[in-house]
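Build me a model from this:
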Amino acid sequence: MQYIEGGVTAAKGFLAGGVHCGIRKNKSKADLALIYSEQMCTAAGVYTQNLVKGAPILVTQKNLENGHAQAVICNSGNANTCNADGEAKAWRMCEIAADALHIDPNDVIVASTGVIGQILPIEPIENAAEALVQSLSETGSNMAAKAIMTTDTREKEVAASFVLGGKTVTVGGIAKGSGMIHPNMATMLCFVTTDCAISAAMLQKAIKKAADTTFNMISVDGDTSTNDTLTVMANGAAENAEITAEGAAFDAFCEALTAVCKKLSMMMAGDGEGATKLLICKTTGAKDWETAKTVAKSVICSSLLKAAMFGEDANWGRVLCAIGYAGADIDIHKVDVAFESTNGRVDVCENGAGIEFSEEEAAHVLHTGEITILVDLKDGNAQAEAFGCDLTYDYVKINGDYRT
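This is a model prediction of the structure:
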């Protein structure tokens, strides 16, 4: 497998684009995105676990009941959530895209992101339909990635290819997510495309498997959003033998899909609102994956640890504290902790107790944009990774007046 350029349009047969339609006041900011496959796709999705779900999720879930889709339409600037007319507006977005593309509205995935509880104006989307379709191109992934951003500071695009049965298969995706991010699923939208031939049932199994170890392992601020959506469309243009059951071909596809999702997850975590550092907690030596996952997520969710990482303070006690309340069955007297970055590594705790280390060396290790917190439980061979960011002054500033 190798990473390539192209994002959501890297796979054969996919076009994407984005325009400013007028939902956002800033005319320089694109706010409407479209992704389109020239062939019908098998499709699957996973969504927020929040009981409050955005109207677009409810419509998308209905549309994907048959396991097929051909397009994605998404607006930013308004979440279309907690509105009496929300589902009608979300369905109207499907109709708008379908009319412009000459496809069935039931084959459209719809998503929205932005402020909750404000009525979504549909007229700007209707008026921009022609321009949106005209913006579609084989190199339009970046335009679409820009159009779905809210408080993100940069676009998030990834693609990878691998050989399957002599055929080159590509998986690509775009995502948005910066704040209101917490497992399970983050405040995120992610649209993945692939030219792999795979059944809808296996595609659903693959996307769930990928999400469990990637998007469901992110936390920025502990808030679970209402509009989280991860979808994947597979059009079969790679002409590989269709994947209809588990086996070597399915495993290879899952590896590529997970790799793309992991890259996008790390981009989200590193672009957390106000963040200056990407944090990775790698838990090893666990007796099973559930234990490793629980510990890694607990550490990455600790506000005290996140603040310490912002201050470049190797306060390992906060790591041990987060492990202690994680709810995992571990022996805290076996735990080792270290901090690692491109600036080196510093061991700070062995067998649940502090050891001597240089504070100057530790500060140097933490003085970088990506820090790995290494936790060894010394109780088995399972491991897991969770992704987050530091907690900064700017996070409060951004969210203090997000709506107004």
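
Every contact and neighbour count from this point should use C-alpha atoms.
OK.

Quick one: neighbours of His364, just the number.
18 (other C-alpha atoms under 10 Å).

List of residues touching the helix or strand in which it is found?
Assigned by DSSP states H and E, His364 belongs to helix 359-366. For helix 359-366, contacts defined as C-alpha atoms under 8 Å, 6 or more residues apart in numbering pick out 309, 312-314, 339-346.

Turn those residues into TSV, columns for neighbour count.
TSV is the format used below for these (neighbours: other C-alpha atoms under 10 Å):
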residue	neighbour count
Met309	24
Glu312	17
Asp313	17
Ala314	25
Phe339	21
Glu340	18
Ser341	18
Thr342	14
Asn343	16
Gly344	12
Arg345	19
Val346	22
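
and for comparison, fold this next one:
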Amino acid sequence: MIQAITTNEIIVSEKESVTLPKGYKAGGMHCGIKRKRLDLGYIVSDVPAAVAGVYTTNLFQAAPLLVTQESIAKENKIQAILVNSGNANACTGEQGLADALTMQKEFAYEMGIQDHLVAVTSTGVIGELLPMGNITNGIKQILQKEYENEENFKKAILTTDTSTKEIAVQFTIDGKTVSIGGAAKGSGMIHPNMATMLGFVTTDANIAHEDLLSALREVTNTTFNMITVDGDTSTNDMVLVMANGLAENNELTKDHSEWDVFKQGLQIVCESLAKKIARDGEGATKLVEVKVNGAFSTNAARAVGKSIISSNLVKTAIYGTDPNWGRIVTAIGYSGVPVEPTAIKVSIGPFTVFENGLPSQFIEEEVKEYLESENVKLIVELNQGDSCATAWGCDLTYDYVKINASYRT
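You can find the predicted model right below:
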């Protein structure tokens, strides 16, 4: 359990997530989309909650995203999220749209709420129709007590993930204990171009929709938009934040004296989930962090970081424990950011490998040994200004090819 709260201190627990905030429950079951594993999950709030979302920029947005965005636009509130895995319901035409609406309607009926208060989302194989008989049967049963289990929810949203991803934090606002919890899935089709995965964040904070959306967008730019696994941006993925107000703090806005506390808590949750997704990249063996310092703007620092973390040559070199700094420098050079090559310094962990436009002297065996660790850091000093950014990704392995070569079989 989470320890006692002290004023403005953010306490982190990775043992509880979306049901830690007051008034939430979650669950999941196997309804028959997949052969054996759990494939249908839900989060529900005791009361309608303010909601904010960010969505994939892929032009082939899946039917559930279209339904969810249209529903949220009605009053910027939802009370439930229904998720299926194993089938993306993407590129499925009018039938796919009708199926997403049926999922929403059926779950709303079971809960006794209006249809637009249910967000729906799907993840899995693209281009196949949902087995709606299995899903509707599952919806009729899923709210039974036997399926109410947060662990079930976290497992029901997974596809090729090797582990669940969750985090929760607590802090005080106006003397009230406020909680933020998060759970996510993501392993492949991950690229820094929001959205990059499925992320579900709950909070009992009392906060206006406009300010919640502003905070989510700002935090997304430094977390979910700064990870990559394989350079592919999915058709389905989104991040939703629900805020039901049951902590009973005074309404949070940007003018609130403790606004930054809330935003820091949201940052911690989203960054943790983003890093767990990057580390769980399909076939990955290492989490790779790229820190870019000394840029002339934050956008420039982000562009350089994304360029490096997205490079397949950098990723394969890290997998092979090859301190090939030339690949890092090359990625900086094609990032689109005007840099001065003779001003740049590149380090692999504590080892400087490139400086002033020339290779540095280093002992290759020492750098190779460092690259064998599960957490690898690359540091780039541009020496152009005071801005910085961090990006996260993973190595690229033989197993990534194996997983994706047989994804549908």
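
Read off where the helix holding His364 of structure 1 ends up in structure 2.
Aligned using TM-score structural alignment, helix 359-366 of structure 1 spans residues 364-371 in structure 2.

What residues of the matching stretch count as buried?
Within stretch 364-371 of structure 2, the residues scored as buried using 16 or more other C-alpha atoms under 10 Å are 367-368, 370-371.

what do you get for stretch 145-154 of structure 1?
145-152, 154.

what ranges do the helices span in the stretch 51-200 of structure 2?
63-75, 93-111, 132-141, 150-156 (DSSP state H, counting those that start in this stretch).

ok, the equivalent of Asp195 of structure 1 over in structure 2 - contacts?
With TM-score structural alignment as the criterion, Asp195 of structure 1 lines up with Asp204 in structure 2. Residues counted as contacts of Asp204 of structure 2 (C-alpha under 8 Å, 6+ apart) are 21-23, 178-180, 243-248.

counterpart of Met142 of structure 1 in structure 2?
You called it Met, but residue 142 of structure 1 is Asn. Counting by TM-score structural alignment, the partner of Asn142 of structure 1 is Glu151.

Now do the contacts for its match.
Gly27.

what's the answer for Lys263 of structure 2, then?
215, 219.

Please, which helix or strand holds it?
Short version, using DSSP H and E: Lys263 of structure 2 is in helix 259-279.

Would you mark the buried spots in the lengthiest strand in structure 2?
For structure 2, the longest strand by residue count, based on DSSP state E, is strand 40-55. Of the residues in strand 40-55 of structure 2, 40-45, 47-55 count as buried by neighbour count, 16+ other C-alpha under 10 Å.

Where does that strand end up in structure 1?
Going by TM-score structural alignment: strand 40-55 of structure 2 matches residues 32-47.

Surely Leu377 of structure 1 and Asp336 touch.
Yes - with contacts counted by C-alpha atoms under 8 Å, Leu377 of structure 1 reaches Asp336, the gap being 6.7 Å.

okay, those two: which has more neighbours?
Set Leu377 of structure 1 next to Asp336 and count neighbours by other C-alpha under 10 Å: Leu377 wins out with 28 against 21.

who's in contact with the more buried one?
283-286, 330-332, 334-336.

do the same with Pro56 of structure 1
With contact set as C-alpha under 8 Å, 6+ apart, Pro56 of structure 1 has these partners: 80, 86-87, 90-91, 110-112, 227.

what's the answer for Lys185 of structure 2, then?
157-159, 161, 164-165, 197-199, 277.

Quick check: chain neighbours aside, which residue is closest to whatever residue of structure 1 lines up with Lys315 of structure 2?
Alignment note (TM-score structural alignment): Lys315 of structure 2 maps to Lys306 of structure 1. Excluding the flanking residues, the one nearest Lys306 of structure 1 by C-alpha to C-alpha, 6 or more residues apart in numbering is Asp390, at 4.4 Å.

how many other residues sit next to the one you found?
Around Asp390 of structure 1 there are 32 residues (other C-alpha under 10 Å).

same question, Gln61 of structure 1
17.

what does Val337 of structure 2 give?
Val337 of structure 2 has 17 nearby residues by other C-alpha under 10 Å.
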